[in-house]
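Trainee: The amino acid sequence is not available; the structure is as follows:
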């Protein structure tokens, strides 16, 4: 086959709205898919993109060029998950059908972010953007804003923070504590922004946890236990800080001492959570006969980091005049800090040694199995 005409539905509107699974191969299949999508949502631009690909296919066929039209569909979780699905579909397509070059059909900048993925697998000779022409009255500001808010991707980003802020403010007004509304609103909006910022990794981890549950892997239980420990550690740390805050107030203790108390209270629980999750990975890798050495060094380094944070926070508490100073002698605090640094270095070196030994043993085992096969 000479030319691949490639259309991409990154957010899988074909599957969500028209119940059409990608990839869609061939002119007739794409015509049917575009009609079903346009019928389900006449305003979806992906339907116009497919029709644009059909026109390009017909023009090439009239010139005697051997071409094929293919539409790839991603996932509603735009980002790593959707791009991986598109890449897998493209790899399977190019494995079964050989194309010399491709024409990329796009409806905007979002689809064109996938150009590097496509270019790494096949040469692209042309990029054609499909622009839908509308009448002047439909291009008014009201129409644009109205339809933007009807788009789930935009409305979720815009309305969710406002809704959270309104609910939190109403709750604190109801309990007659308006000062807490500021703290609650900032915390909720901050968490939401972190979730949006780390949305792709969170989605990937969610898919991994779901897969580990259905496949009966140990990581499901260890991840769940680690999550519960993280929540418990955070609650305990915040409770300790809140106890000090309500006793004298933040202006008496200061931000740094309160942060030191939080770290000293939670550090070993956080370390335990990571180690439990890491043990689950090691067990699953061992059961699957997959290399485990890359999970060994992080465990030792996390313990080393825990020692450093614990030693530093203990020393800071010992020299503080408002927290811990009466119960922890500064000389003892210095000793704890120095000992923690030495122990952290020793544990890190042990981790490197153990990981190197495991890697060498696994490489020797792999070489032995290869020699036996030959």
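Mentor: That came in fine, so what should we check first? The structure presented is a predicted model; accordingly, all values stated were derived computationally and were not measured. Numbers count the residues shown, from 1 in each chain.
Trainee: C-alpha from now on. contacts and neighbour counts both.
Mentor: Will do.
Trainee: what about the strands in the stretch 1-150 of the chain?
Mentor: Ranges of strands within the stretch 1-150 of the chain are 3-9, 24-25, 67-73, 101-106, 124-129, based on DSSP state E, counting those that start in this stretch.
Trainee: Could you dump these into CSV with mean neighbour count added?
Mentor: Shown next, in CSV, are the strands of the stretch 1-150 of the chain (neighbours: other CA atoms under 10 Å):
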stretch, mean neighbour count
strand 3-9, 25
strand 24-25, 18
strand 67-73, 24
strand 101-106, 22
strand 124-129, 15
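Trainee: Out of these, which gets nearest to residue 39?
Mentor: For the strands of the stretch 1-150 of the chain, proximity to residue 39 was assessed by CA to CA; strand 3-9 is nearest, at 16.4 Å.
Trainee: one step back: can I get the strands of the stretch 1-150 of the chain in CSV with distance to residue 313?
Mentor: Formatted as CSV, the strands of the stretch 1-150 of the chain follow (distance: least, CA to CA, whole Å):
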stretch, distance to residue 313
strand 3-9, 51
strand 24-25, 59
strand 67-73, 51
strand 101-106, 54
strand 124-129, 57
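Trainee: Go through those and name the closest to residue 308.
Mentor: Nearest to residue 308 among the strands of the stretch 1-150 of the chain is strand 67-73; the distance by CA to CA comes to 47.8 Å.
Trainee: which helices and strands does the closest one pack with?
Mentor: For strand 67-73, the packing partners by 3 or more CA pairs under 8 Å, 6 or more residues apart in numbering; DSSP states H and E come out as strand 3-9, helix 13-18, strand 24-25, helix 27-40, helix 45-62, helix 80-96.
Trainee: residues in contact with the fourth one?
Mentor: So that's helix 27-40. Residues from elsewhere that reach helix 27-40 (CA atoms under 8 Å, 6 or more residues apart in numbering): 13-14, 17-18, 20, 24, 44, 46-48, 50-51, 54, 57, 68-71.
Trainee: by how many degrees do it and strand 67-73 diverge?
Mentor: Relative orientation of helix 27-40 versus strand 67-73 (axes from the mean of the first three to the mean of the last three CA atoms, to 10 degrees): 40 degrees.
Trainee: Start and end of stretch 127-144, how far apart?
Mentor: End-to-end span of stretch 127-144 (CA to CA, to the nearest Å): 26 Å.
Trainee: Please type out the PyMOL selection for whichever of the contacts of helix 27-40 turn out to be buried.
Mentor: Selecting only the buried entries of the contacts of helix 27-40 in PyMOL, with 16 or more other CA atoms under 10 Å as the criterion:
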select buried, resi 13+14+18+20+24+46+47+48+50+51+54+57+68+69+70+71
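Trainee: Quick one, which of the strands of the stretch 1-150 of the chain gets closest to residue 91.
Mentor: So among the strands of the stretch 1-150 of the chain, strand 67-73 is nearest, using CA to CA, at 11.1 Å.
Trainee: Next up, a structure to set beside the first:
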């Protein structure tokens, strides 16, 4: 029975502070890594975990192996995926029968399921560092807590945002607005934490910055599309909320709202697609044929949906009979939509014959 003594560094402190790669396998390698991390940051809790793992390994004797696995500073799905991949690599190489997890106890609920899905966990050893309980020690711990980047992002950032917006609202004499803003900001922050949107927000910010530096047409096209959609939503809401006579229920409000924004939605998507098409054409000298056909599909979609919504409005709100389906304007609009979609399909197949199926699929 071979036991794996496992130390997990979920946020990759070892890699960031010592430039060492994981997995770190073997007692000597782990001792060297722990010493390097201790010299780089003596107050890092991972130092104590690694030394405790080495001590546990020494007590187990020969029928054991010690491994330290690091994740990523992008804590969440990214780091956990890296840990899972490296753990699979270690299991394939060492072939242990069970594991003992040595941890500082901070994020056991995230790490344990990854390990237990692959290995039988015999024990979990939590390393707690003894601290002085004097006032000076407490002050020191708080100051270190405030300097820790992980703690800053998790706890200090939301507190700072709350204090900032509350103070700003007090200066402006609008405490009610300040309280509402605090709730909104905290709600958005908690949603970002729950759904792990930090990585998405970071990549989006990098994309926007890169777009501004390189003058990407798609960036400005997307911003214009977003502005048009927001304006359309606000305008449609104002129209629906003041319409006379008032609709009877949520269904009527919904179809009226959709009828107001359908063509603005079509326009927004076309502008966004045009920006993407332009960027790819000038940067890669490639024609995105799928985007060329897109206007036909969007216009057909707009015609069919708007005609259907108009009929629903007549039947559910104006009380007109079902025969509204067979009026000439409705049938004409439906036929136009089908014809435009048919033309788009024919053009796509013509382009496919001219440029080849492989080239079309790439676009």
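Mentor: Structure's in. What do you need? What you see is a predicted model, and the numbers here were worked out from it, not measured in a lab.
Trainee: Ok, which of the strands of the stretch 1-150 of structure 1 comes nearest residue 366 of structure 1?
Mentor: For residue 366 of structure 1, the closest of those is strand 67-73, at 38.0 Å, according to CA to CA.
Trainee: Over which residues of structure 2 does that closest one lie when aligned?
Mentor: Under the alignment (TM-score structural alignment), strand 67-73 of structure 1 falls on residues 64-70 in structure 2.
Trainee: how far apart are that stretch and its match in structure 1?
Mentor: Compared with structure 1 after fitting, stretch 64-70 of structure 2 has a mean deviation of 1.0 Å; criterion: mean CA distance after the TM-score superposition for structure 1.
Trainee: can I assume residue 301 of structure 2 is in contact with residue 337?
Mentor: Yes. Here residue 301 of structure 2 lies in contact with residue 337, judged by CA atoms under 8 Å, at a distance of 7.0 Å.
Trainee: for the helix ranked longest in structure 2, which positions count as buried?
Mentor: In structure 2, assigned by DSSP state H, the helix with the most residues is helix 250-284. Across helix 250-284 of structure 2, burial judged by 16+ other CA under 10 Å covers 252-253, 255-280.
Trainee: repeat for stretch 196-215 of structure 2
Mentor: 196, 198.
Trainee: Next: stretch 151-160 of structure 2.
Mentor: When neighbours are counted by 16+ other CA under 10 Å, the buried residues of stretch 151-160 of structure 2 are found to be 156, 158.
Trainee: what do residue 301 and residue 337 of structure 2 both touch?
Mentor: Counting by CA under 8 Å, 6+ apart, nothing touches both residue 301 of structure 2 and residue 337.
Trainee: Could you check which of the two is surrounded by more residues?
Mentor: Taking neighbours as other CA atoms under 10 Å, residue 301 of structure 2 and residue 337 compare with residue 337 leading, 23 against 20.
Trainee: residues in contact with the more buried one?
Mentor: Per CA under 8 Å, 6+ apart, neighbours of residue 337 of structure 2: 299-304.
Trainee: Try it again at 6 Å.
Mentor: Shown in contact with residue 337 of structure 2 (CA atoms under 6 Å, 6 or more residues apart in numbering): 300, 303-304.
Trainee: which of those residues has the most neighbours?
Mentor: residue 300 leads those on contacts (other CA under 10 Å) with 24 neighbours.
Trainee: Can you give me the buried ones in stretch 71-83 of structure 2?
Mentor: Buried residues in stretch 71-83 of structure 2, counting neighbours by 16+ other CA under 10 Å, are found at 71-73, 75-76, 79-80, 82-83.
Trainee: Ok, stretch 33-43 of structure 1 next?
Mentor: Applying a neighbour-count criterion of 16+ other CA under 10 Å, one finds 33-38, 40 buried in stretch 33-43 of structure 1.
Trainee: JSON lines please, covering these and showing distance to residue 200 of structure 1.
Mentor: What follows is the buried residues of stretch 33-43 of structure 1, written out as JSON lines (distance: CA to CA, whole Å):
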{"residue": "33", "distance to residue 200 of structure 1": "28"}
{"residue": "34", "distance to residue 200 of structure 1": "29"}
{"residue": "35", "distance to residue 200 of structure 1": "31"}
{"residue": "36", "distance to residue 200 of structure 1": "29"}
{"residue": "37", "distance to residue 200 of structure 1": "26"}
{"residue": "38", "distance to residue 200 of structure 1": "29"}
{"residue": "40", "distance to residue 200 of structure 1": "28"}
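Trainee: Name the nearest residue to residue 11 of structure 2, ignoring sequence neighbours.
Mentor: Nearest non-adjacent residue to residue 11 of structure 2, counting by CA to CA, 6 or more residues apart in numbering: residue 73, 4.5 Å away.
Trainee: Check the gap between that neighbour and residue 198 of structure 2 for me.
Mentor: Taking CA to CA, one finds residue 73 of structure 2 at 12 Å from residue 198 of structure 2.
Trainee: And residue 115 of structure 2, by the same measure?
Mentor: 25 Å.
Trainee: for the strands of the stretch 1-150 of structure 1, which one sits closest to residue 151 of structure 1?
Mentor: Of those, nearest to residue 151 of structure 1 by CA to CA is strand 3-9, at 15.6 Å.
Trainee: contact partners of the match of strand 67-73 of structure 1?
Mentor: If you take CA under 6 Å, 6+ apart as the criterion, stretch 64-70 of structure 2 is touched by 2-10, 12, 22-26.
Trainee: what does stretch 43-60 of structure 2 give?
Mentor: Contacts for stretch 43-60 of structure 2 (CA under 6 Å, 6+ apart): 34, 38, 102-103.
Trainee: all helices for the stretch 101-250 of structure 1, in order.
Mentor: With helices called from DSSP state H, counting those that start in this stretch, the stretch 101-250 of structure 1 shows them at 109-112, 115-119, 141-150, 152-174, 179-197, 199-214, 218-248, 250-253.
Trainee: possible to save the ones you listed as a markdown table with distance to residue 286 of structure 1?
Mentor: Shown next, in a markdown table, are these (distance: least, CA to CA, whole Å):
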| stretch | distance to residue 286 of structure 1 |
| --- | --- |
| helix 109-112 | 40 |
| helix 115-119 | 33 |
| helix 141-150 | 49 |
| helix 152-174 | 41 |
| helix 179-197 | 32 |
| helix 199-214 | 15 |
| helix 218-248 | 11 |
| helix 250-253 | 49 |
